[in-house]
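Build me a structure from this.
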Amino acid sequence: MIGGHVAQFSVALTDTVMLGWYSVDALAAVVLGTQIFFLAFILGSGFAFAVMPMVAEAFAQNDETSIRRTTRMGMWLSVIYAVVMLPLFWWSQPVLVALGQDPDLSASAQDYLRVMGIGLIPALLVMVLKSYMAALEHTRVVFWITVAAAVINAFVNYALIFGNWGAPELGIIGAAIASLSVQGVMIAGAIAYTLIKLPEHDLFSRLWRPDFDAMTRVFRIGVPIGLTTLAEVGLFAAGALMMGWLGTIELAAHGIAINLAGLMFMVHLGLGNAATVRAGNALGRRDIDQLAAGARTGIWMSLIFAVFSIIVFVTQKEWLISLFLDPNDPNFDAIVTTGAAFLIAAAIFQFVDGAQALALSVLRGIMDTRVPMIMATISYWVVGVPVSYIAGFWLGWGGVGIWVGLALGLAVAALLLMWRFWKVMVPRLRDSAVPV
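This is a model prediction of the structure:
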C-alpha cells in the first residue's frame, strides 16, 4: 500500500520536476493548479475512503452482498461529485485572481485545470476501486497498476512538455494531458483486474441501478472523511496562496518542498490505510484487543519513519531542492536557498503529520468520522492558518513562518485525535463490543 501511494504521488512529483526544468513560471502555475485540483479531488475521495473500512468490516463477516452494494454506491457518489465540480476547473482563473494570485500565473493554471478536470471522474473511480481491493487485501495489484501509470506519465510528460520525439511542445498543458492519460490507464487496469480476479462480487452488473440505502451509508461516513481531508489539504493550499503573496520564488520553492514532504507522507498514508483495514477487520470480528494492537504497531512504524525523513531533509536539503530545477535558470540559487529553509521546517512536522494521519486512519476504521472532522478542522483552520499568517506576515518570518503555522496546526490535530482514539473510542468499544 505504501508503494502504491508513492507511485501515485510520483505522478504529480514528475509533473513538478519536469515543469521546474521547463520554466519557473510553469512550475509556479502548476503549484497553483495542483492545489485547486487536489482540493476537489480530496473532498471527493471521502467516498472512496469510506468504502475501505465498510468493505473491510463486511469482508470479516463474509458479507459479499454488502461489499458489492458499498463499492457500487461509492462509484455512484464519486461520479456525481466529479460532474458537479467541473465548472470550478473551467473557470478557475477568476477564483485564483480573487485570491490574490498573479493573473498570468492564474491563466496558465486554468489551462492546466481545464484538462485535469476531465480526469477527475476516472481519478475518483480509481480511488474507489483501490479502496475496495485494499480492503480485500489485494494490495499488490494496486501497486503494479500505479507503477505502470507512473512510468507512462513520465514518458508522456517528457514528450509533450518539451516537444520531444516529434511531439508538440505544450508545456503545462502537456503535463495535464499526461496526467489524464495516466488516469485512463489506471481505471482500465482496475476494472480489468476486478472482472478477472474478483468475479464473485459482480461489481459492474446492473451498475446503473441506484441503491439508496447503501448510498446513504457511504454518504454519511464519506462526507465527514472528505471534509476532514479537505480541511487538511486546504491548510496546505492556504499556505501555497500565502506563499504566492510573497512572490514567485517563494511559491516555486514552497511547491518543491511540499512535494518532498508529500512524498514522505505517502509512507504514513500507506501505514494509515493498512491500519484502517485492520481496524475494520477487527471491528467486524469484535476483537478490540487486536484493534488496539494494530493501532500501536502503525503508530510506532510511522514514528520510526519520521525520524528517517527528518535526517534526510536536514542533511540533504540543498541537493533535494536542486533536483527540481534547471541549473542554468537565473533563479536557481534563490530557489535552492529558500527551499532549503522550508525543508528544515518540513522536517520538524514529520512527527506530527504522521501521528495525526495514523490517528485519523484508525478512527475511520471504526467508522468514527464526525467528531474527528470537527477536531481536525479546528486544528487546521482555527490554529494552523491564523498562525501561518501571523508568523509569516505580522512577525515578518516570511515563508518559514507560514510553515511554522502548518506544523502547529498538525500538532494540535495529532494530540486531539490520539486522545479521541485511545481515551474515548477504545474504552467505549471495550464496554459495548459493538460498532459505535
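
From now on I want contacts and neighbour counts done on CA atoms only, so please keep to that.
Fine.

Quick one: distance of the one helix or strand residue 249 maps to to the chain centre.
Assessed by DSSP states H and E, residue 249 sits inside helix 248-285. Taking Cα atoms, centre = their mean, to the nearest Å, the mean C-alpha location of helix 248-285 is offset from the chain mean by 7 Å.

which strands and helices sit next to it?
Helix 248-285 sits against helix 2-22, helix 24-44, helix 46-60, helix 212-246, helix 288-315, helix 317-322, helix 332-348, helix 350-365, with contacts defined as 3 or more Cα pairs under 8 Å, 6 or more residues apart in numbering; DSSP states H and E.

Including distance to residue 89, could these go into TSV?
Shown next, in TSV, are the helices and strands packed on helix 248-285 (distance: least, Cα to Cα, whole Å):
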stretch	distance to residue 89
helix 2-22	17
helix 24-44	8
helix 46-60	19
helix 212-246	16
helix 288-315	34
helix 317-322	29
helix 332-348	29
helix 350-365	28
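
Among the ones you listed, which comes closest to residue 272?
With Cα to Cα as the measure, helix 350-365 is the member of the helices and strands packed on helix 248-285 nearest residue 272 (4.9 Å).

could you give the angle of the closest one to helix 46-60?
Going by axes from the mean of the first three to the mean of the last three Cα atoms, to 10 degrees, helix 350-365 is angled at 60 degrees with respect to helix 46-60.

contact partners of helix 350-365?
Residues outside helix 350-365 that contact it (Cα atoms under 8 Å, 6 or more residues apart in numbering) are 50, 53, 225, 261, 265, 268-269, 271-273, 275-280, 283, 295, 298-299, 302-303, 306-307, 309-310, 369, 372, 407, 410-411, 413-415, 417-418, 421.

now the other sequence, so there's something to compare against:
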Amino acid sequence: MWKHWNQPGGYRRILQISLPLVASMASTTIMEFTDRIFLGHYSLEAIAAALPAGILHFVIICFFMGVINYTNVFVAQYSGAGEPEKVGASIWQGLYCAMLGALFLLGVSFFSEELFIWGGHGPEVRKLEAIYFRILCFGAGPALISVSLSCFFSGRGYTRPVMLVNLFAACMNIPLDYALINGKLIFPELGIAGAALATTMAWGITALCFIWLVFTKKNNQLFAVWRARRFDGELFGRLMKFGLPGGVQFFMEIFAITFFVFMTGRLGKLELAATNIALTINSLAFTPMLGFHVGISTIVGQAIGRGEPAIGARAVTNSLHLTFTYMALVVMVFLFVPEWLLRLFRPQGMGTVEFEAMVETGVVLLRFVSLYTFFDALALTFSGALKGAGDTPFVMKTMLFCSIVIMVIPAYLAVEVFGGGLFEVWCVATAFISSLGIAFWLRYKSGKWQGMNVIGR
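Predicted structure coming up:
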C-alpha cells in the first residue's frame, strides 16, 4: 500500500492532481443540483423543462468544450517535455476556438423555439425549455473561455486554483438561484429564466477569476501567456487534429444522452420528471469522476512527454482502484437510501399519490444507475488515458458507433416502434454505457497508446 502511495504514478500523485478537479467538478454538480431542487419546488413544468433544455445546450457547447479541453493534453505533454514557452501558445489556440464557439452558440440561440418542437413535449414545458436554452446560449462565451484558461493549471498538474475558482463560482450561484427563481431580496420572480441567469452569471465570475490568475507578469515570463497570443496556424492545426475527435466524441456522448431524455419525454410528463431527477442524482457520481478523468489524462500526457509511458500505465491502474472505491460508496447510497434523495425534488403543488408514484419509479431508475456506474468508471478512466496519449481517433470512432448503434437506434425503436416503456429505454442506456467501458478497456490493454504523442516528438 505504501509503495502504491509514493511511487511515480502512485495514489499520492493521482489524488494531488485529481482531488482538486473532483472538488471543482463537484461544485458544478452542486450548481446543477441546487438549480433542479429550486426548480423542482417551483413547479413540475420547470423541473421537467430544465434537464432537456440544459442537455440540449450542453450537447451543442460540448463539441467546442471537447476540442478546447484538449489543450490540457498539449500543456501536459509540453510540460513533461520541458518546453514551457509552448504552454502559453497552446492556451491561446484554445481561446481562439472558444471565441468561435461563442459566436456559434449565439447564432443558435435565435432558433430556440424551433429546436424544441421535435421533442414532442407539452406547449407549456416547450416554452420554458426555449427560455432556459436561449439564456444559456448567451452565456456560452465565458464558459468556453474558462475551459481554455483552466488548462493552464490542470495541464501542468496545479489543479488547486481550478478548484478554488469553481468553488467560489458555485458559492455565488446558489444564492443567485434562490433569489432569481423565487423573487427574493431585490430581484423579481423569474422562475426558470432566473435559474439560467444565475448559471450564466456564475460562468462570468469563473472567466474573470481565471483571467486574473493566468495573465500575470510572472506567468508571462515563464510560459509566454501574453507574448504568445498570436494565432499559430501550425499549433492550431495540431490542436484541431487531436482535439476535433475529442470534440466529436464528447458531442456524440451528450447527444446520445439527450436523445435518451427526449425519448423518455415522449412517454409522459411523470416519466420525464423521474428520469430528469434520476439523472440529476446520477450526476453526483458521474461529474466528480470527470476530475479523475482529466487527472489521469494529465498524468499520462506528462509521462508521454517525458518518454516514460510505464509511469502513465501505473497511474491508470492506481486511478482505477480509487475510482472503484468512490463508486462503491456512491452505489451504497443509491441502493439503501434512494427515497431520501428523491424526496428532495418534490415539486410544489404535486399531489401525494402522484409524487409517491414518481418516487417509486425513481427508486428503480437508481438501480439502473447503480448497475452501470462501474462501467462508467472504466470508460472514464481508460478513455482519459487514451486521450492523454493522443489516441483520440479511436475514442471518437467508438463513441460514434456505440451512440448510434447501441443507444439512439434501439431507444427510438423501443419507444416508437415496439411501444416499450420507461424501463426498456433505461435498459438501452445501461447497455450503451457498459459497451463504452468494455471497448475503452480493450483498446487500452492493446498498448498502442504507449507509442503516441501530440507534440510531434
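
Overlay the chains and give the TM-score.
Overlay of the two chains. TM-score (TM-score structural alignment, normalised by the length of structure 1): 0.94; 432 aligned residues with a Cα RMSD of 2.0 Å.

Can you turn the buried part of the contacts of helix 350-365 of structure 1 into a ChimeraX selection?
Per 16 or more other Cα atoms under 10 Å, the buried members of the contacts of helix 350-365 of structure 1 correspond to this ChimeraX selection:
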select :50,53,225,261,265,268,269,271,272,273,275,276,277,278,279,280,283,295,298,299,302,303,306,309,310,369,372,407,410,411,413,414,415,417,418,421
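
What residues does residue 171 of structure 1 make contact with?
Residues counted as contacts of residue 171 of structure 1 (Cα under 8 Å, 6+ apart) are 19, 22, 26, 160-162.

Give me the buried entries from these.
Buried among the contacts of residue 171 of structure 1 (16+ other Cα under 10 Å): 19, 22, 26, 160-162.

ok so, going back, CSV for the contacts of residue 171 of structure 1, including distance to residue 99 of structure 1?
Listed next are the contacts of residue 171 of structure 1 as CSV, based on distance: Cα to Cα, whole Å:
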residue, distance to residue 99 of structure 1
19, 23
22, 26
26, 19
160, 30
161, 28
162, 30
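
Shared with structure 2, which of the residues you listed?
Here is what carries over to structure 2 from the contacts of residue 171 of structure 1, by both residues aligned by TM-score structural alignment, their matches' Cα atoms under 8 Å: 19, 22, 26, 160-162.

Just tell me what residue 106 of structure 2 corresponds to in structure 1.
Matched to structure 1 by TM-score structural alignment, residue 106 of structure 2 sits across from residue 86.

An error on my part: the question was meant for residue 225 of structure 2.
Under the alignment (TM-score structural alignment), residue 225 of structure 2 maps onto residue 203 of structure 1.

Identify the residue spatially nearest to that match, adjacent ones excluded.
Distances taken as Cα to Cα, 6 or more residues apart in numbering put residue 68 closest to residue 203 of structure 1, at 5.8 Å, once the chain neighbours are dropped.

Helix, strand, or coil at the match of residue 225 of structure 2?
coil (DSSP: H, G, I helix; E, B strand; the rest coil).

close enough to count as contact, it and residue 73?
No. Using Cα atoms under 8 Å, residue 203 of structure 1 is not in contact with residue 73; the gap is 10.2 Å.

re the thing from before, which among the kept ones among the contacts of residue 171 of structure 1 gets closest to residue 251 of structure 1?
Nearest to residue 251 of structure 1 out of those is residue 26 (Cα to Cα; 11.4 Å).

what's near enough to touch that closest one?
Listed by Cα under 8 Å, 6+ apart, the contact set of residue 26 of structure 1 reads 19-20, 105, 108, 171-172.

go again using 6 Å as the cut-off
Applying Cα atoms under 6 Å, 6 or more residues apart in numbering to residue 26 of structure 1 gives the contacts residue 19.

Map it across to structure 2 for me.
Here residue 26 of structure 1 is matched to residue 46 in structure 2, going by TM-score structural alignment.

With residue 169 of structure 1 instead?
Superposed on structure 2 with TM-score structural alignment, residue 169 of structure 1 falls opposite residue 189.

separation between the match of residue 26 of structure 1 and residue 383 of structure 2?
Counting by Cα to Cα, to the nearest Å, the separation of residue 46 of structure 2 from residue 383 of structure 2 is 35 Å.

With residue 395 of structure 2 instead?
Residue 395 of structure 2 is 7 Å from residue 383 of structure 2, by Cα to Cα.

related to what we said a few turns ago, now for the closest residue to the match of residue 169 of structure 1 other than its chain neighbours, how many residues are close by?
Once flanking residues are discounted, residue 189 of structure 2 sits nearest to residue 183: 3.5 Å by Cα to Cα, 6+ apart. The tally of other residues near residue 183 of structure 2 (other Cα atoms under 10 Å) stands at 15.

looking at it, residue 183 of structure 2 is touching residue 193, isn't it?
No. Look at residue 183 of structure 2 against residue 193 with Cα atoms under 6 Å: they stay out of range, at 11.4 Å.

so what corresponds to residue 223 of structure 1 in structure 2?
Matched to structure 2 by TM-score structural alignment, residue 223 of structure 1 sits across from residue 244.
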